[in-house]
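Trainee: sequence first, predicted model second:
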Amino acid sequence: MKKLFTHITIRLLTAISRLSWKRLYTLSDIFKFIIFDIFQYRRKVIRTNLEHSFPDMDLIRLQSIAEKYYRNFTDIIFETIKLRSISQHDLLSRFDLETTLLKHYYEQKKNLVVVAGHLGNWEMLNLFASAKLPYQIVVVYHEMANELFDDWFKNIRTKFGAEMVPMREAFIKAVAPREKPFLFVLVNDQSPQPERAYWTTFLNQDTGVFRGAELIARRLNAPVLYMGVLRDEIKRGFYKAYFKLITETPNEERNNGILQSQMTYLEQDIRTQPDNWLWSHKRWKHQKPEHLRQHQLLETNKRE
């Protein structure tokens, strides 16, 4: 029965993906009303996250951010479904991307590690990158429990040549030989196990950060870029993305310095467009341990 339900759902999602953008966003508006206004989906989580992140904002401003976020959240869901049937031409028209930095390193045949947060439609951006850039795009992702859904989404993510790497294989796949330079992309602003995380202050709160991105960058000894995404305030489904250099020499950076730079840049982007981040995620569900080990702290001085 479960497998039958999955097959029916996948057929439905595929049919929805063929709708026009106008009809797609109509469905998004209806879905927003159902899950946020009727079922109150994670509204308390969103409100608490916003209040703790922006303690100086008044309730009217916080509510305005929340209302915009509700629409952005359901837009991302339906935009991601649309990726199943989107044409390459349509996809390429939806991002404004500055590629000068990438061209600079591609000419040197350098691999790059790219760190990012859940800004805008990260799924659409990953697909866009594989359609637009000469690099091999390698994206680390969390596998779904349902294999049929996982295969359906994996087919979407790889339709223009991206390589998907399960989180558990990230370190092995990072050093695998490839025919051309690659971007190793990690969206790592979720909630890691507190005993393993790097701990910093992010959006006014004690925040744990996955350390894997920095460890992989050191292992590859590759330049590290931060990838930011801003949503077009007027046209739904359109974005602007950019890359910012964190370091060219990861092994010369202080311990957790790469992660600290990433979180600083991510916070700047969130403050610029606060409704554009994933506020419904239980980002701060873990408490900071009372005692942190050395590898969980920001090194105070650069290594010699």
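Mentor: That came through, no problem.
Trainee: only C-alpha atoms from now on, for both contacts and neighbour counts.
Mentor: Noted.
Trainee: all helices for the stretch 101-250 of the chain, in order.
Mentor: Remark: helices assigned in the stretch 101-250 of the chain by DSSP state H, counting those that start in this stretch are 122-132, 147-157, 170-174, 212-220.
Trainee: let me have these in TSV, extended by distance to N188.
Mentor: Below are the helices of the stretch 101-250 of the chain laid out as TSV (distance: least, Cα to Cα, whole Å):
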stretch	distance to N188
helix 122-132	12
helix 147-157	18
helix 170-174	12
helix 212-220	7
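Trainee: for those, which one sits closest to V140?
Mentor: helix 170-174 (6.5 Å; Cα to Cα).
Trainee: same question for the closest one: list its buried residues.
Mentor: With burial defined by 16 or more other Cα atoms under 10 Å, the residues of helix 170-174 counted as buried are A170, F171, K173, A174.
Trainee: could you export those residues as CSV, including distance to Y198?
Mentor: Converted to CSV, these look like this (distance: Cα to Cα, whole Å):
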residue, distance to Y198
A170, 18
F171, 18
K173, 23
A174, 21
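Trainee: just the closest of these to K44, please.
Mentor: For the buried residues of helix 170-174, the nearest to K44 is A170 (33.8 Å; Cα to Cα).
Trainee: could you measure from that closest one over to Y141?
Mentor: Plainly put, A170 is 9 Å away from Y141 if you go by Cα to Cα, to the nearest Å.
Trainee: now R94
Mentor: 23 Å.
Trainee: kindly report the same for I216.
Mentor: I216 is 15 Å from Y141, where distance means Cα to Cα.
Trainee: let's bring in a second model and compare:
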Amino acid sequence: MQLAAFIFAYPILWLISKLPFKLLYLLSDGIYVLLYHIIGYRKKVVRNNLALAFPKKSDAERQQIEKKFYKHLSDMFLEMAKTLGISDKQMKKRYVFTNVEEIQTLENKGKNVMIMMPHYASWEWVFNLNSYVKAKAYAIYQPIQNKYFDKLVRDIRSKYGTTLIRTNESRQIIKDAKESGELITVGIISDQSPMLHRARHWTKFMNIMVPIHVGGEELCKQHDIVPVYLKVQKLKRGHYQATFKVLTENPGEVDGYKISEAFLQEVEKSIYEAPEYYFWTHKRWKHKDKVPKEFQNN
């Protein structure tokens, strides 16, 4: 069944990857109508999330964000498929790093780097970074259940040389790279909600107490990896601008989980600037009523 689904879908994705961008976004307009107005894909989740994150906004204001988000979601889906057929020249034109010298400077110091990203704007085209740096690139990800689509996603994301590694194997791979003296850059998306039984720290995100992922921070401290926030802005359809912000060059000197908290504060800034580009279909605040006693007064 998995293979049948892949055989059906792959030719469609391949054809999408060959479309010129004008036709791609005309198709995206149609997918928006289908997702939002006809299917109503996860609309209840999106509305609940927006109400939690923006309680002071009116229903009309939140609905405006909601519609813009679904248009962006449609763009994102097609842009991921477009990665199969996009040229290096187009990619560099459409996904611009404003200060890649920040990463290059760290590399010249012999520093390993962790790029910490949220589900915001575009995270699929960040792999273009490999065109500008010399370090071995790894990206931590969660495998897709369908092994054929999982391979396709890995192929797309490794187009520029990134090696995708599963969460459960990341610690050993990073440890081995560190011990061998290999210079590495690790990408991780850290804004989603962890499983409750694995939550080790809670903090406020959009003014709501939530459990947070701290694995990235722990890896940085354990292996002296510099955590860097990547702020991505969507300038217009198919055009993004990405800016690096070093959170600290000395992670071992940072107490508690302040790096993870600083990361989420940066995510909040991006959301407040343009909320329609955050991935509102995630149930990010699903554990808000299960805050442990030791965190309830924070």
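Mentor: Arrived safely. Note that the structure is predicted; figures quoted are calculated from it, not measured.
Trainee: may I have the TM-score of the superposed chains?
Mentor: Scored against TM-score structural alignment, normalised by the length of the second structure, the superposed chains reach a TM-score of 0.93; 294 aligned residues with a Cα RMSD of 1.9 Å.
Trainee: which one among the buried residues of helix 170-174 of the first structure gets closest to L102 of the first structure?
Mentor: Nearest member of these to L102 of the first structure, counting by Cα to Cα, is A174, at 18.7 Å.
Trainee: so what's that closest one up against?
Mentor: By Cα atoms under 8 Å, 6 or more residues apart in numbering, the residues touching A174 of the first structure are F184, I216, L220.
Trainee: how many other residues sit next to the last one?
Mentor: Residue neighbour count, defined by other Cα atoms under 10 Å, stands at 18 for L220 of the first structure.
Trainee: residue in the second structure matching it?
Mentor: Under the alignment by TM-score structural alignment, L220 of the first structure pairs with H223 in the second structure.
Trainee: once you drop chain neighbours, what's closest to L34 of the second structure?
Mentor: G40 (7.8 Å; Cα to Cα, 6 or more residues apart in numbering).
Trainee: who's in contact with the nearest residue to S17 of the second structure once chain neighbours are set aside?
Mentor: Spatial nearest neighbour of S17 of the second structure, excluding adjacent residues (Cα to Cα, 6+ apart): K82 at 3.9 Å. Counting by Cα under 8 Å, 6+ apart, K82 of the second structure touches I16, S17, K18, L19.
Trainee: want to throw these into a markdown table with secondary structure?
Mentor: Listed next are those as a markdown table, based on DSSP: H, G, I helix; E, B strand; the rest coil:
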| residue | secondary structure |
| --- | --- |
| I16 | helix |
| S17 | helix |
| K18 | coil |
| L19 | coil |
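Trainee: nearest to R157 of the second structure among these?
Mentor: Checking the contacts of K82 of the second structure against R157 of the second structure by Cα to Cα gives S17 as the nearest, at 14.1 Å.
Trainee: tally of neighbours for that closest one?
Mentor: S17 of the second structure sits with 20 neighbouring residues when counted by other Cα under 10 Å.
Trainee: ok, it touching L84?
Mentor: Yes - look at S17 of the second structure against L84 with Cα atoms under 8 Å: they come within range, at 5.6 Å.
Trainee: please report how far the most centrally placed residue in the first structure lies from A222 of the first structure.
Mentor: By Cα atoms, centre = their mean, the first structure has its centre lying nearest to H118, at 3.4 Å. As defined by Cα to Cα, H118 of the first structure lies at a distance of 23 Å from A222 of the first structure.
Trainee: and for R84 of the first structure?
Mentor: Taking Cα to Cα, one finds R84 of the first structure at 32 Å from A222 of the first structure.
Trainee: ranges for the strands of the stretch 101-250 of the second structure?
Mentor: 112-117, 136-141, 163-166, 184-189, 202-205, 208-211, 225-236, 239-246 (DSSP state E, counting those that start in this stretch).
Trainee: mind putting those strands in JSON lines, distance to M1 of the second structure included?
Mentor: Output for these, formatted as JSON lines (distance: least, Cα to Cα, whole Å):
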{"stretch": "strand 112-117", "distance to M1 of the second structure": "34"}
{"stretch": "strand 136-141", "distance to M1 of the second structure": "24"}
{"stretch": "strand 163-166", "distance to M1 of the second structure": "24"}
{"stretch": "strand 184-189", "distance to M1 of the second structure": "30"}
{"stretch": "strand 202-205", "distance to M1 of the second structure": "40"}
{"stretch": "strand 208-211", "distance to M1 of the second structure": "36"}
{"stretch": "strand 225-236", "distance to M1 of the second structure": "37"}
{"stretch": "strand 239-246", "distance to M1 of the second structure": "37"}
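Trainee: just name the most buried of these.
Mentor: Most buried of the strands of the stretch 101-250 of the second structure, by mean neighbour count (mean count of other Cα atoms under 10 Å): strand 112-117, with a mean of 24.
Trainee: how far apart are that strand and its match in the first structure?
Mentor: Compared with the first structure after fitting, strand 112-117 of the second structure has a mean deviation of 1.2 Å; criterion: mean Cα distance after the TM-score superposition for the first structure.
Trainee: what's that strand packed up against?
Mentor: Contacting strand 112-117 of the second structure under the criterion 3 or more Cα pairs under 8 Å, 6 or more residues apart in numbering; DSSP states H and E are the following elements: helix 101-108, strand 184-189, helix 215-223, strand 225-236.
Trainee: how far off centre is the first one?
Mentor: Pointing back at helix 101-108 of the second structure there. 22 Å (Cα atoms, centre = their mean, to the nearest Å).
Trainee: what's the mean distance for that helix versus the first structure?
Mentor: Once fitted to the first structure, helix 101-108 of the second structure is off its aligned match by 1.5 Å on average (mean Cα distance after the TM-score superposition for the first structure).
Trainee: list the contacts of E267 of the first structure.
Mentor: F202, L203.
Trainee: helix or strand for it, which one?
Mentor: Using DSSP states H and E, E267 of the first structure sits in helix 257-272.
Trainee: in that helix, what counts as buried?
Mentor: Applying 16+ other Cα under 10 Å to helix 257-272 of the first structure flags G257, I258, L259, Q260, S261, Q262, M263, Y265, L266, E267, D269, I270 as buried.
Trainee: average distance between that helix and the second structure?
Mentor: Looks like 0.6 Å for helix 257-272 of the first structure (mean Cα distance after the TM-score superposition for the first structure).
Trainee: thank you kindly, that will do.
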